[in-house]
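# fold the following for me, if possible:
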Amino acid sequence: MPPKKYTLPSELPDGWILTDSEKKKWRIGKIIGRGGFGLIYLASGDVHVPVRDDTDFVIKVEYHENGPLFSELKFYQRAAKPDTMNKWKKSKCLEFLGIPTYGGSGLSEYKETRYRFMVMDRLGTDLQKVIEENGGQLRKPTVLRLGVVMLDVLEYIHDNEYVHADIKAANLLLGHQDPNKVYLADYGLSYRYCPNGQHKEYKENPKKGHNGTIEYTSIDAHKGVVPSRRGDLEELGYCLLHWQCGTLPWRSFLRNPAEVQDSKAKLMSNLPDSVTSMSTSGSSTEEIARFLLYVKGLSYNEKPDYQFLKKVLSGPGLQGPLDLSRPRTSGTSRPATQRIGLLAVLEVKRSEIWEIYTVVTIL
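Below is the predicted model of the structure:
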């Protein structure tokens, strides 16, 4: 089932002052976004003047009794403190980590109604809008580069006992000042899969089946299993395939979750050919096939080898400005003339890493 919808809050007046839990005051400006749970306002820490249109902050506001913002706050307070993220980036020799910066939070009351709010860095447009403007697709090098960026984000949140559980283009946002930076936002469905180092057990629950965004939710989620690292990676794989190819095999029956689940199971069972057969002329999907093959081999509570997956997705176009232009087409799209003809999967005992070797034959 899709994420639960909540009642949108009534609008707060332009210029309203909010005081967070650290006693810092914030002034809100105009509304720039409406989500499934709340409103997003421009905001500023300078409360004495109107909020400028080029401000670097936003404030998310929802009714106090709603749940998603509370879940997102818990994620940021437990797992995404700036000092923690900076230390982790340094340990991984990374200059950038695509997680928005948390600026504060609190409760407020307006006209006898209580609200919860959270201050965040302002971000730019979301990737879904970019994809729609490009006719539904992105260039292959851009797709692979986005995959590598998201693997860094997922490794960080997984290392801090959380999974995102709702990876999709609408939740990937470009930087407000630097559109070459991409952030994974909206942690309203994030889940603490490993509290205090104890991984949740695998348990199917049909009453909670098909949870999440139906296009991308994992097969585990279809079965009502609580989210895991494996599920996040499976979602990312489906996203990469959709962004590159412009479609997914189950796009025509999204109103039937059971059919979507069966179609995903078929795709995963028939790897790599089920994915490489979706290649279009001049744009092979071999890397995504290898990515999903690795994910298929993971056990529910197994820690992924993120560095190996980054190597799988690495290729030309991973440096320089992010190319979000429309892919070039050379005539009518058709299956690529290459497919993976022979696949050997070798389990290497050291570090329990799966290494995937492919032999490509020319038809």
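# okay, CA-based contacts and neighbour counts for the rest of this
Noted.
# where along the stretch 251-363 of the chain do the helices fall?
257-269, 273-276, 286-297, 306-313 (DSSP state H, counting those that start in this stretch).
# which of the residues in the longest one are buried?
Okay, so that is helix 257-269. By 16 or more other Cα atoms under 10 Å, the buried positions in helix 257-269 come out as 257, 260, 261, 263, 264, 267, 268.
# and the angle for that helix with helix 286-297?
110 degrees (axes from the mean of the first three to the mean of the last three Cα atoms, to 10 degrees).
# for helix 257-269, packing partners?
helix 219-222, helix 273-276, helix 286-297 (3 or more Cα pairs under 8 Å, 6 or more residues apart in numbering; DSSP states H and E).
# and those helices, which is most packed in?
Stretch with highest mean neighbour count among the helices and strands packed on helix 257-269: helix 219-222 (a mean of 24; mean count of other Cα atoms under 10 Å).
# rewinding a little: okay if I get the helices of the stretch 251-363 of the chain as a markdown table plus distance to residue 358?
Putting these into a markdown table (distance: least, Cα to Cα, whole Å) gives the following:
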| stretch | distance to residue 358 |
| --- | --- |
| helix 257-269 | 17 |
| helix 273-276 | 12 |
| helix 286-297 | 9 |
| helix 306-313 | 12 |
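# out of those helices, nearest to residue 159?
Checking these against residue 159 by Cα to Cα gives helix 306-313 as the closest, at 11.2 Å.
# look through this structure and tell me its longest helix.
helix 140-159 (DSSP state H).
# can you lay out the buried residues of helix 257-269 as CSV showing distance to residue 287?
CSV is the format used below for those (distance: Cα to Cα, whole Å):
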residue, distance to residue 287
257, 27
260, 23
261, 23
263, 20
264, 18
267, 15
268, 15
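# picking up where we left off before, closest one to residue 346 among the helices of the stretch 251-363 of the chain?
Here helix 286-297 is closest among the helices of the stretch 251-363 of the chain (Cα to Cα), at 10.8 Å.
# second chain to compare with the first, below:
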Amino acid sequence: MNRLLTLLFALGLLAGPTFGLTADNPSDPAPAEYTFRFVAGDDMFYIPWNGNGEELDRLLACIAQNKAAITEGSVPVLVDGYCTSQPSEAENLALAKTRSNRVKTEMILRGGLTEECFTTKNHADKGNFVTVRLVIPATPSEAELAARRAAEKAEAERLEAAKRAEEERLAAERAAAEERRRAEEEARRAAEEAAAAAAAPAAEEPEESECCAMGLDLRANLLRWATLTPDLGLEWHISDRWSLGVGGSWTSWSWNNKQRRYALWEVAPEVRYYMGKARRGYLGLMFKTGAFNYKFSETGRQGDLLGGGLTGGYILPLGKRLSLDFSLGLGYLNADYEKYTVIDGVRVRHGSETRDWWGPVHAGITLKWNLF
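Below is the predicted model of the structure:
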């Protein structure tokens, strides 16, 4: 027993200078590195021996101050175990590992740490002890804080400027894309309008040739033909809007042993102006002259007529060369005639009369044939 106490005392004297390097005055702040001594050849952690208790108190106080940072991983806990009292390196490493675990157990049980908080290394040199180091970031000075804040502000301003520049670039690209889209749309509309304009004359050519193309038309008023009055006329298109025409009718019928009679001739020149894009409607001016002999009762009437008026109508195409002309004329007619009776086949005059007429002077459903 005396030999054991003597050995322990000697080891304490040898360890004293080394321990003084890591254990500061109790009033000083806890150091970042802590050293725990072990008896050579023994793996037990004797806390009250050789200042281990005071060192452990400082370590636990430091852990308490930095526990949140330690558990988050921002303050690593480095544990290094050392052993040189065994005959082989493997045995030294095994004993160093056991000693490291002894110290870590105290930090787990009394400091509330976990195995994930430690980084452990074991060594077969230097002596018989375990060191614990906490890598605590140094508290920055006011100048360093100011420099850091200035750098963070400059970085924030740089990022904001880069963001504004990117937004301006995207806005410029969108504006350019919108401008290109409008230009393409305008070009497309212009192309469509040009194509429509180029196609329009071709589409209107049949209408011009059917309705009022320059040339000569042969006309026949079907209403006159329906009353057994042959009617024919010509119309000359002197331009794409104006035309000159003339129509004539003639008939002579008698029945009931010449007691009844229907005879007529008329000549009606006319000038027309065609309107509209298709030139199907028109307005015109007509002059009419002729003679008649009507006897539908005991008294007959024979004389001359003269007059004219305004005409208007609409052309309905039936094909490339045929069309129907629906027309109506309003104006004035004067009829100067004699009344007569027929006695033994001889006309006997019974006076004369003159009549004036204001109203319809022409009506027609005329078939037109474009000759050339």
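# now the TM-score, please.
Once the chains are overlaid, their TM-score stands at 0.21 when taken by TM-score structural alignment, normalised by the length of the first structure; 113 aligned residues with a Cα RMSD of 5.8 Å.
# coming back round to it: mind checking which of the helices and strands packed on helix 257-269 of the first structure is nearest residue 356 of the first structure?
That would be, of those and by Cα to Cα, helix 286-297, which comes in at 7.1 Å.
# who touches the closest one?
230, 233-234, 237, 240-241, 268, 271-273, 275-276, 309, 312-313, 339-340, 354, 356 (Cα atoms under 8 Å, 6 or more residues apart in numbering).
# burial measure for residue 147 of the second structure, as a count.
The tally of other residues near residue 147 of the second structure (other Cα atoms under 10 Å) stands at 12.
# element containing it?
Taking DSSP states H and E as the criterion, residue 147 of the second structure maps to helix 142-211.
# which residues of the second structure fall in strands?
Assigned by DSSP state E, the second structure shows strands spanning 33-37, 77-82, 118-123, 129-134, 215-221, 231-237, 242-255, 260-275, 281-295, 300-317, 322-343, 346-370.
# for the ones you listed, give me JSON lines that also has mean neighbour count and distance to residue 109 of the second structure.
As requested, the strands of the second structure are exported to JSON lines (neighbours: other Cα atoms under 10 Å; distance: least, Cα to Cα, whole Å):
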{"stretch": "strand 33-37", "mean neighbour count": "22", "distance to residue 109 of the second structure": "17"}
{"stretch": "strand 77-82", "mean neighbour count": "23", "distance to residue 109 of the second structure": "15"}
{"stretch": "strand 118-123", "mean neighbour count": "17", "distance to residue 109 of the second structure": "14"}
{"stretch": "strand 129-134", "mean neighbour count": "21", "distance to residue 109 of the second structure": "16"}
{"stretch": "strand 215-221", "mean neighbour count": "21", "distance to residue 109 of the second structure": "121"}
{"stretch": "strand 231-237", "mean neighbour count": "20", "distance to residue 109 of the second structure": "121"}
{"stretch": "strand 242-255", "mean neighbour count": "17", "distance to residue 109 of the second structure": "119"}
{"stretch": "strand 260-275", "mean neighbour count": "18", "distance to residue 109 of the second structure": "112"}
{"stretch": "strand 281-295", "mean neighbour count": "19", "distance to residue 109 of the second structure": "113"}
{"stretch": "strand 300-317", "mean neighbour count": "20", "distance to residue 109 of the second structure": "112"}
{"stretch": "strand 322-343", "mean neighbour count": "18", "distance to residue 109 of the second structure": "116"}
{"stretch": "strand 346-370", "mean neighbour count": "15", "distance to residue 109 of the second structure": "121"}
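# residue contacts, residue 367 of the second structure?
Applying Cα under 8 Å, 6+ apart to residue 367 of the second structure gives the contacts 219, 220, 221, 222, 322, 323, 324, 325.
# quick revisit: what angle separates the helix holding residue 147 of the second structure from strand 260-275?
Using the same axes, to 10 degrees: helix 142-211 of the second structure against strand 260-275 is 150 degrees.
# so which elements touch helix 142-211 of the second structure?
strand 300-317, strand 322-343.
# would you list these in JSON lines and tack on distance to residue 285 of the second structure?
Below are those laid out as JSON lines (distance: least, Cα to Cα, whole Å):
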{"stretch": "strand 300-317", "distance to residue 285 of the second structure": "5"}
{"stretch": "strand 322-343", "distance to residue 285 of the second structure": "9"}
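# closest one to residue 37 of the second structure among these?
Nearest of these (Cα to Cα): strand 300-317, 124.0 Å.
# ok, and what's touching the closest one?
Contacts of strand 300-317 of the second structure (Cα under 8 Å, 6+ apart): 207, 210-211, 280-295, 323-341, 361-362.
# next, the angle from it to strand 346-370.
With the same axes, to 10 degrees defining the directions, strand 300-317 of the second structure sits at 10 degrees from strand 346-370.
# how many degrees apart are strand 300-317 of the second structure and strand 322-343 in direction?
Using the same axes, to 10 degrees: strand 300-317 of the second structure against strand 322-343 is 170 degrees.
# tell me the angle of strand 300-317 of the second structure relative to strand 281-295?
Here the directions of strand 300-317 of the second structure and strand 281-295 differ by 160 degrees (the same axes, to 10 degrees).
# tell me the contacts of the nearest residue to residue 121 of the second structure once chain neighbours are set aside?
With sequence-adjacent residues excluded and distances taken as Cα to Cα, 6 or more residues apart in numbering, residue 121 of the second structure is closest to residue 80, at 4.9 Å. By Cα under 8 Å, 6+ apart, the contact set of residue 80 of the second structure is 100, 120, 121, 122, 123, 130, 131, 132.
# now, which of those residues sits nearest residue 58 of the second structure?
Closest to residue 58 of the second structure, out of all of the contacts of residue 80 of the second structure and judged by Cα to Cα, is residue 132, at 11.3 Å.
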